[in-house]
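>>> The following comprises the amino acid sequence and a computationally predicted model.
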Amino acid sequence: MARTAIPTEAIDWLAVWSGVRGLVLAHDAAFARLLSDRDHTLFALTDDPRLAGRLDARENVTALLARPEAIPTDPFQFEVVFVHQGLHRYNLDQALPQIARVLRPGGCLSASYLVRDDSVPWVRRLAALLRRYDPMAMKGDYGHASLERLRDSRYFPEVEDRAFRVWQPVSRDDLMKLVMAQPLARRLDDAQLAQLLDQVGELYDGAVRPGESLRLPFQLLAWRAWVSHEELTGPVVIPDSALNIPL
């Protein structure tokens, strides 16, 4: 099944402005490619040397071999910092102040996750079928709960969010491959797996219109967290309980 396409409207909402100077926290090359195709000037941060080489080969992209907990640039370098499907990968206690440091005044951290929408009836039926074999089927953790950390961050006091609906066409063969990729498929014997695939095929045939494919629904959860530098520039206040050392 092809990679789910992220709508241009969502990319532009995350980028805020045209032609931005941005920093991408990258764990693959796909999202940086989408942004560079929209004519943004990008620096891409990764601790994977092979990925850094792939990113560096793209026009308008400069790779930085590092992690967001220690960003190797001067302050106020970027209008937008992007992270797609990856905020949960980092130590946010260390990464968020670093991201705030490198953002220009008025800039933002744009974070996004693509998650499956299980509210569509045929998807609910598929989940119910798979959970007869494995109660945890189709309950994957995308990591998007990490977005809530932005609401609690003093470095990003203003947060706005949007959800974009995304539809991925799914053929009968695509659905079979999706089921075969589930961990439960490796735990079933041949007869059980054959029975399950027959049931999935019946579900597909009963849900699809003749000559068409089903569409698997996703939501792109998109957040923009606007930076405040007050916490980075404010005076140090020693609490009353601090240790006093006489000189």
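Happy to help now that I have it.
>>> can we go C-alpha only for contacts and neighbour counts from here?
Will do.
>>> any idea how far residue 143 is from the closest residue to residue 222 other than its chain neighbours?
With C-alpha to C-alpha, 6 or more residues apart in numbering as the criterion, residue 222 has its nearest non-adjacent residue at 4.4 Å, and that residue is residue 112. As for residue 112, its distance to residue 143 is 10 Å (criterion: C-alpha to C-alpha, to the nearest Å).
>>> Go through whichever helix in the chain runs longest and flag the buried ones.
Longest helix in the chain by number of residues, with DSSP state H as the criterion: helix 190-207. Buried residues in helix 190-207, counting neighbours by 16 or more other C-alpha atoms under 10 Å, are found at 193, 196-197, 200-201, 203-204.
>>> show me what contacts the spatially most central residue of the chain?
Averaging the C-alpha coordinates of the chain gives a centre point, and the residue nearest to it by C-alpha atoms, centre = their mean is residue 85 (1.7 Å). For residue 85, the contact set (C-alpha atoms under 8 Å, 6 or more residues apart in numbering) comprises 111-114, 142-144.
>>> and what of residue 43?
The neighbourhood of residue 43, defined by C-alpha under 8 Å, 6+ apart, consists of 22-24, 61-64.
>>> Just give me the closest of these to residue 211.
Of all these, residue 24 has the smallest distance to residue 211: 40.6 Å, by C-alpha to C-alpha.
>>> Please verify my assumption that the closest one contacts residue 81.
Yes - between residue 24 and residue 81 a contact is recorded at 5.8 Å, counting by C-alpha atoms under 8 Å.
>>> separation between residue 54 and residue 23?
In this structure, residue 54 lies at 16 Å from residue 23, with C-alpha to C-alpha as the measure.
>>> do residue 99 as well
Going from residue 99 to residue 23 by C-alpha to C-alpha gives 9 Å.
>>> ok so, going back, in ChimeraX, how would I select just the buried ones from the contacts of residue 85?
ChimeraX command restricting these to the buried ones, with burial defined by 16+ other C-alpha under 10 Å:
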select :111,112,113,114,144
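>>> out of the contacts of residue 85, who's nearest residue 158?
When the contacts of residue 85 are compared for distance to residue 158 (C-alpha to C-alpha), residue 111 wins out at 13.6 Å.
>>> putting a second one here so we can go through both:
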Amino acid sequence: MTLHRLAAQGYATAADAYEKGRPDYPRGAIELLRDTLRIDASSVVLDLGAGTGKLTRLLAPTGARLLALEPVEGMRRKLSQMVPSATLLDGVAEAIPLPEASVDAAVAAQSFHWFHGDLALAEIHRVLRPKRRLALLFNLRDERVDWVARISRVLDRHGRDAPTHRIGAWRRTFTETPRFTPLGEHEFTHAQELDLDGLLERVASISYIAALPLQERYAVLNEIRDLAATHPELSGKGAYLFPYRTLVACYERR
């Protein structure tokens, strides 16, 4: 299997921006993962599409053995710096380099929409032990806030070919699979404090923005800079609270 073109191009050069600009996950979501996936110091946990380890590091206090699967070399280098205790795996969710029934829990944070759903679920089912669990996490930009919706409109002009979690198409894979039973979805509010540079890094970390030619990428960032300077809720502020709705969906291996 090969990585989606935009992910391969964009994330190969965006690891620093991803680390600086992307939010973590709310405490309530991590507590839900720990309890629902039954993660403790005896667990082996697989983080699929781990990126720079935004979720991986939040699971480290459980004492679990953390396996971080990440196909992009630049992301793995950053992840090794941020979460040195994790075991890094080079690979994709559709071809997980682990033996059968070797994992107690699996998580995919901000990544499942990049996977070929049926193939990935077959592999996750293969490596999970019977009756063990999978959780997906998504930080969704809270577009009920006007300036966030305006940022999304800028981004949407450039991301037409990229898979997105915002429309929830990933759910179709789970309604059609015989391999997993849904356990429920939960939503949490979350916010990320950013200065202007951080806001620009947040935008620059998006795969299809990072993959743009340099001049086009600068044009997008200048639009965001102008928005920050002129929008009534943003102008004159030194720091911004970027609001999110964090979705957690849990499933059990049949």
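Noted; the coordinates are in hand. For clarity, every value in this text was computed on a predicted model and none was experimentally measured.
>>> Could I get the TM-score for this pair?
Overlay of the two chains. TM-score (TM-score structural alignment, normalised by the length of structure 1): 0.68; 220 aligned residues with a C-alpha RMSD of 4.1 Å.
>>> returning to what we had before: let's have the contacts of residue 43 of structure 1 in a markdown table, adding neighbour count, secondary structure and distance to residue 153 of structure 1.
Written out in a markdown table, the entries for the contacts of residue 43 of structure 1 read as follows (neighbours: other C-alpha atoms under 10 Å; DSSP: H, G, I helix; E, B strand; the rest coil; distance: C-alpha to C-alpha, whole Å):
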| residue | neighbour count | secondary structure | distance to residue 153 of structure 1 |
| --- | --- | --- | --- |
| 22 | 26 | strand | 21 |
| 23 | 27 | strand | 20 |
| 24 | 25 | strand | 20 |
| 61 | 23 | strand | 29 |
| 62 | 17 | strand | 28 |
| 63 | 23 | strand | 27 |
| 64 | 24 | strand | 25 |
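>>> what are the ranges of the helices in structure 1?
When secondary structure is read from DSSP H, structure 1 shows helices at 8-15, 30-36, 49-56, 92-102, 121-131, 172-180, 183-187, 190-207, 230-233.
>>> Go through the contacts of residue 85 of structure 1 and name the one nearest residue 175 of structure 1.
Checking those against residue 175 of structure 1 by C-alpha to C-alpha gives residue 114 as the nearest, at 18.6 Å.
>>> which residue packs closest to the aligned residue in structure 2 for that closest one, ignoring adjacent ones?
Following TM-score structural alignment, the counterpart assigned to residue 114 of structure 1 within structure 2 is residue 139. Here the nearest residue to residue 139 of structure 2 in space, its sequence neighbours aside, is residue 246; by C-alpha to C-alpha, 6+ apart that works out to 4.5 Å.
>>> ditto for residue 214 of structure 1
Among residues not flanking residue 214 of structure 1 along the chain, residue 170 sits closest, at 5.2 Å (C-alpha to C-alpha, 6+ apart).
>>> Compute the number of surrounding residues for the one you found.
Around residue 170 of structure 1 sit 19 other residues, with neighbours defined as other C-alpha atoms under 10 Å.
>>> Confirm for me that it is in contact with residue 212.
No - in this structure, residue 170 of structure 1 is not within contact of residue 212 by C-alpha under 8 Å, at 9.5 Å.
>>> possible to save the contacts of residue 85 of structure 1 as TSV with distance to residue 103 of structure 1?
Rendered in TSV, the data for the contacts of residue 85 of structure 1 read as follows (distance: C-alpha to C-alpha, whole Å):
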residue	distance to residue 103 of structure 1
111	14
112	18
113	21
114	24
142	26
143	24
144	23
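>>> Most widely separated two among the contacts of residue 85 of structure 1?
Put simply, by C-alpha to C-alpha the two of those set farthest apart are 111 and 142, 13.2 Å from each other.
>>> re earlier: can you find the partner of the residue nearest to residue 139 of structure 2 in structure 1?
Counting by TM-score structural alignment, residue 246 of structure 2 lines up with residue 220 in structure 1.
>>> Could I get the contacting residues of its match?
Residue 220 of structure 1 is in contact with 6, 10, 112-115, 163-166, counting by C-alpha under 8 Å, 6+ apart.
>>> which position in structure 2 aligns with residue 62 of structure 1?
Following TM-score structural alignment, the counterpart assigned to residue 62 of structure 1 within structure 2 is residue 87.
>>> What's the separation between the nearest residue to its match once chain neighbours are set aside and residue 228 of structure 2?
The shortest distance from residue 87 of structure 2 to any non-neighbouring residue, by C-alpha to C-alpha, 6+ apart, is to residue 67 (4.8 Å). Using C-alpha to C-alpha, one gets 39 Å for the distance from residue 67 of structure 2 to residue 228 of structure 2.
>>> Please apply the same query to residue 68 of structure 2.
35 Å.
>>> and what of residue 137 of structure 2?
Taking C-alpha to C-alpha as the measure, residue 137 of structure 2 falls 28 Å from residue 228 of structure 2.
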